[in-house]
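Trainee: Provide a 3D model corresponding to the input given below.
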Amino acid sequence: MAGTHRSRSARSAPPSRGRRILLWTAGALAVLVLASTGALGWLYYQLNGNIQAAEIEDRLGDDRPEDLSPDAMTILVAGSDTREGTDGSYGQAEGMRSDTMMVVHVAANREWATVVSIPRDSWVSIPACDLGDGTESEPHQGKINESFALGGMNGDVGGAAACTIRTLEQNTGLRIDNFVSLDFLGFKDMVDALGGVDVCLDEPIQDDKAHVDLAAGCQTLDGEEALGFVRVRYSVGDGSDIGRIERQQDFMRSLAEKAQSKLTDPAALYDFLDAVTSSLTTDPELAGLRPLYDLAEDLQGIPEENLTFLTVPNYPRQLDVPEDTANVVWEYPSAGLLFDALARDERMTEDDLAAAAEESPALRPSEVQVQVLNGTGIAGQAAEVAERLGDAGFTVVGTGNAAGEAARTVVGYPEGLAEQAELLASRLLPAATTEPDATGPPGVLTLTVGADFAGVRGG
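Mentor: I've put the predicted structure just below:
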């Protein structure tokens, strides 16, 4: 594959402790180094004060998933791709974007952790979000990273994180406890503070859009080059976002290794930690060196073989919507099994996912037929929902009115279609319940839109 790391064939090997998640490794290093040198005074407070806190609790709404494992930690980690301060050198973009999005689940017993990468081109249901100006966005289908842009319309990282968390919770059923955001320019500063990071490329990479012009072979990338390298997409390999996720993960491991190699160079290490902490925004619970160190210490205690890196099972949306060649959708039931397991604080490995996929063949929305009945008493609701279902690739066979008004939204299914009903409820209407219903046409789900539909839409 063009432009890949030569070490990629070893990707399945368990990552070393030095390759763990950069953000918490950096937090741990900060405290450990300062403690060992006795420089706990103004240096500690300088670094600690760099970390920004953003309150998000009051922006998440009341319709959140139940917290099935309160002692576990489920954390959103996002790269904030704001162009502020770049003078247009990386292109123009309103507000914020997020090219990197991960959900990190640390088990309640602290004996295992799972990092789930979320492709930014995931086509999902985006709920109504606070736009920061007293108004809300309309619920709709779109790329998941649009949620970060909507919430961050006014440059507010907290708003961006809140909208992304709402979107993740609604589409996964996972309760997100915390968030960590690393901004666009901070990544570049981190690499430069370490004197660059080494990569080995099988083939040259040239991409004007990402400002990348790299020769084949082993070389040291400075901050500018590294930023382009982790952003490049279309001119490398198959041009997919999945390929970019793999390159980003590889590079972050290399960066963490380089940071550890600087333990004996206090000046370089301090510059690195200053760049990291200056680029971090977190929820109040994680906003400080101490809580980041505590989390890093928990991660350090996890056995190598119990740290799992996964990407949400997905397939090209083009299989459901032929004209969409750019996006992916999550593959069910595999994705649902993954999210359900994490919600219950149960470990799932790549082998477990593969076995589940073999046991339960993938379901496609285009294979699911549904009739939509309006039980809200509000004209036009069935048509609105039917349009959203069509956008998601489902086959709508008809619309109409329910026999009476319904308090809740229900997916009724005939015998043998329970998994199809779960797919519909999970993919588009996460607040909907499913129940057996033999009154509808054979082979067709019956979606009755209830009075709670406003809540489903994010109101």
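
Trainee: drop to CA atoms for contacts and neighbour counts, all remaining ones
Mentor: Fine.

Trainee: Now do the helices in the stretch 351-459 of the chain.
Mentor: For the stretch 351-459 of the chain, the helices defined by DSSP state H, counting those that start in this stretch occupy 381-391, 418-427, 453-456.

Trainee: Sequence B follows; please return its structure for comparison with A:
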Amino acid sequence: MTDAKSRPAEGAATARRSRLARGAGATAAVLVLATAGVGAWFYQRLDHNITTFSADGIATSRPPAAPTVSGGGRAVNVLLLGSDTREDGNSSLGGGDEGVGHSDTAILLHVYADHKHAVGVSIPRDTLVTIPACRLPDGRWTTTKTNQMFNSAFTIGEYKQGNPACTQNTVEAMTGLRVDHTIVVDFKGFAAMTDAVHGVDVCVPNDVDSFGIHLTKGRQTLQGQQALDYVRARHGFGDGSDIGRMKRQQAFLSSLIRKVQGEGFNPTTIFPLADAATKSLTVDPELGSAMKLADFAQSLQDIKLGDIKFVTVPWRYQGERVALVQPDANTLWNLLRQDRTLDGQTTAGQTGAPGSPSSSTSSTASPSTGSPSAATSAPAALDVPITVHNAAKSPGLAGKVGSTLRAKGYTDITVGPNTTPRRTTLIEYGPGRQTAAEQLAQLYPGAELQPEASADGLVLTLGQDRAPADTADPTDGTGATPGSTALPSSIPTGISENTRPADSDLCSDLSFG
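Mentor: A predicted model of the protein is given here:
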């Protein structure tokens, strides 16, 4: 379904960057709606509030969806974005000029297969990443760009409302996780939600009197503009970093969920909250009606505050930007792909190597490291002839990948000659081989698919996007790369030092620097 309010693709000149950072409202919207227990009958009244973005910009080659586990559930990944668009009445809250929408707040919410536990992963806006091909307003697609700031994905195409599909593609390429849903909320939606619950308890780590923001140190209740300032502002708090701001966002969201859960089903609170949230949501087509959003939210309402954790992806400064700390970041993605908690357990409290009898889920490997799992491919696909070419200018790459594929169950592998260098990986398929090609592409997120009438089976041409990971030690000494099914024996410090339980004290660990 495409909602009547679906936003057209429209270009705009790049706006002057705001001196403050952007909102965290998307996370509040989905987590509050998920835990509020609002009846579906009420959501039907909200159908016209919701805006959808087009699915045309979502990549065709994507990581596989999480498998269904015993009991019928499966893990779900939701990308939550806060938009700073000044359109539709947002300029009075955010200041600055109208123009291209940005998203400086991004949280990947992983809901475990039991739908009773969740972890929200904050991704710093300045993180240097590879942005894959993204769709422009005229239908053309960009080329892959490396060493880009994460938040720039949202600006590609200069859509006034932003480009959530491009950010979704970037997250999938970075993590090897399939994003099931993407939800964006704007300034006025966030402010309205805090008004609807009559304010949220927060802890201000220090007196703030800068850039028009005036807050006093200590515990207090904020709503509307002040609440928005609290989660948006960098300057005046701690060292003024994006990292410190994310800590406050995580604490704020925890407090908001605590308040809604504590009040229970109170129509005078829940109805205005749901109305405020849905009026400012932009969602993927799969959530493009109030009923669909209600069904999704109700599937999450058993998640208790104590079973939610927030974690900032392991990071370090690289000049003025942020780089991911490896292998810790890859360990985090690996844990989530295997539906394991941050300490390596299943949600049932079991430990043990993934794939062992104690594991509650099937592991799915991201092949960006050359370590695909045969479990992701149907038996028939394992017998299709595959010719592997090296177009990455990396000596021995085709042979190494061929050996890895054989070890994982593929039976007919031919290592072909090196070919003309190319940046991205290509999978060509002969007549009747499209399904097999799609299954192989699940192992290589971001690979291009292309029919080739003269091909007998599949032709895998490895681009430069595969060279660094595919030629590395498959486990980096820890079993922590995205494609590995092994887990480290202890929690990496990059994860443990950046984790915040949702039921933490309001004033705990609020500033960086």
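
Trainee: care to give me the TM-score?
Mentor: TM-score for the superposed chains, counting by TM-score structural alignment, normalised by the length of structure 1: 0.65, backed by 346 aligned residues with a Cα RMSD of 3.8 Å.

Trainee: okay, the helices of the stretch 351-459 of structure 1 in a markdown table with distance to Glu305 of structure 1 and mean neighbour count next?
Mentor: Listed next are the helices of the stretch 351-459 of structure 1 as a markdown table, based on distance: least, Cα to Cα, whole Å; neighbours: other Cα atoms under 10 Å:
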| stretch | distance to Glu305 of structure 1 | mean neighbour count |
| --- | --- | --- |
| helix 381-391 | 41 | 18 |
| helix 418-427 | 31 | 22 |
| helix 453-456 | 39 | 17 |
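
Trainee: Asp222 of structure 1: which of these is closest?
Mentor: helix 418-427 (41.3 Å; Cα to Cα).

Trainee: now the strands for the stretch 301-450 of structure 2?
Mentor: 308-312, 315-318, 321-324, 386-390, 413-415, 426-429, 448-451 (DSSP state E, counting those that start in this stretch).

Trainee: Deepest in the core, which of those strands is it.
Mentor: strand 386-390 (a mean of 25; mean count of other Cα atoms under 10 Å).

Trainee: Could you report the separation of Asp476 of structure 2 from Phe187 of structure 2?
Mentor: 42 Å (Cα to Cα, to the nearest Å).

Trainee: The helix ranked longest in structure 1 vs structure 2, mean deviation?
Mentor: In structure 1, with assignment by DSSP state H, the single longest helix is helix 241-261. Its aligned residues in structure 2 lie a mean 2.2 Å from helix 241-261 of structure 1 after superposition (mean Cα distance after the TM-score superposition for structure 1).

Trainee: Following element in sequence after that helix, please.
Mentor: Going down the chain from helix 241-261 of structure 1, the next helix or strand is helix 266-278, by DSSP states H and E.

Trainee: That following helix - contacts with which helices or strands?
Mentor: Judged by 3 or more Cα pairs under 8 Å, 6 or more residues apart in numbering; DSSP states H and E, the packing partners of helix 266-278 of structure 1 are helix 22-37, helix 42-50, helix 184-193.

Trainee: Between those helices, which one is closest to Met73 of structure 1.
Mentor: Nearest to Met73 of structure 1, of all those, is helix 22-37, at 13.6 Å by Cα to Cα.

Trainee: Now do the closest one and helix 266-278, the angle between them.
Mentor: Put simply, helix 22-37 of structure 1 runs at 140 degrees to helix 266-278, going by axes from the mean of the first three to the mean of the last three Cα atoms, to 10 degrees.

Trainee: Would you mind listing the buried residues in helix 22-37 of structure 1?
Mentor: Leu22, Leu23, Trp24, Thr25, Ala26, Gly27, Ala28, Leu29, Ala30, Val31, Val33, Leu34 (16 or more other Cα atoms under 10 Å).

Trainee: same question, stretch 286-301 of structure 2
Mentor: Within stretch 286-301 of structure 2, judged by 16+ other Cα under 10 Å, the buried ones are Leu287, Gly288, Ser289, Ala290, Met291, Lys292, Leu293, Ala294, Ala297, Gln298, Leu300, Gln301.

Trainee: any idea which of the residues you listed is closest to Glu448 of structure 2?
Mentor: Once Cα to Cα is applied, the member of those that ends up nearest Glu448 of structure 2 is Leu287, at 27.1 Å.
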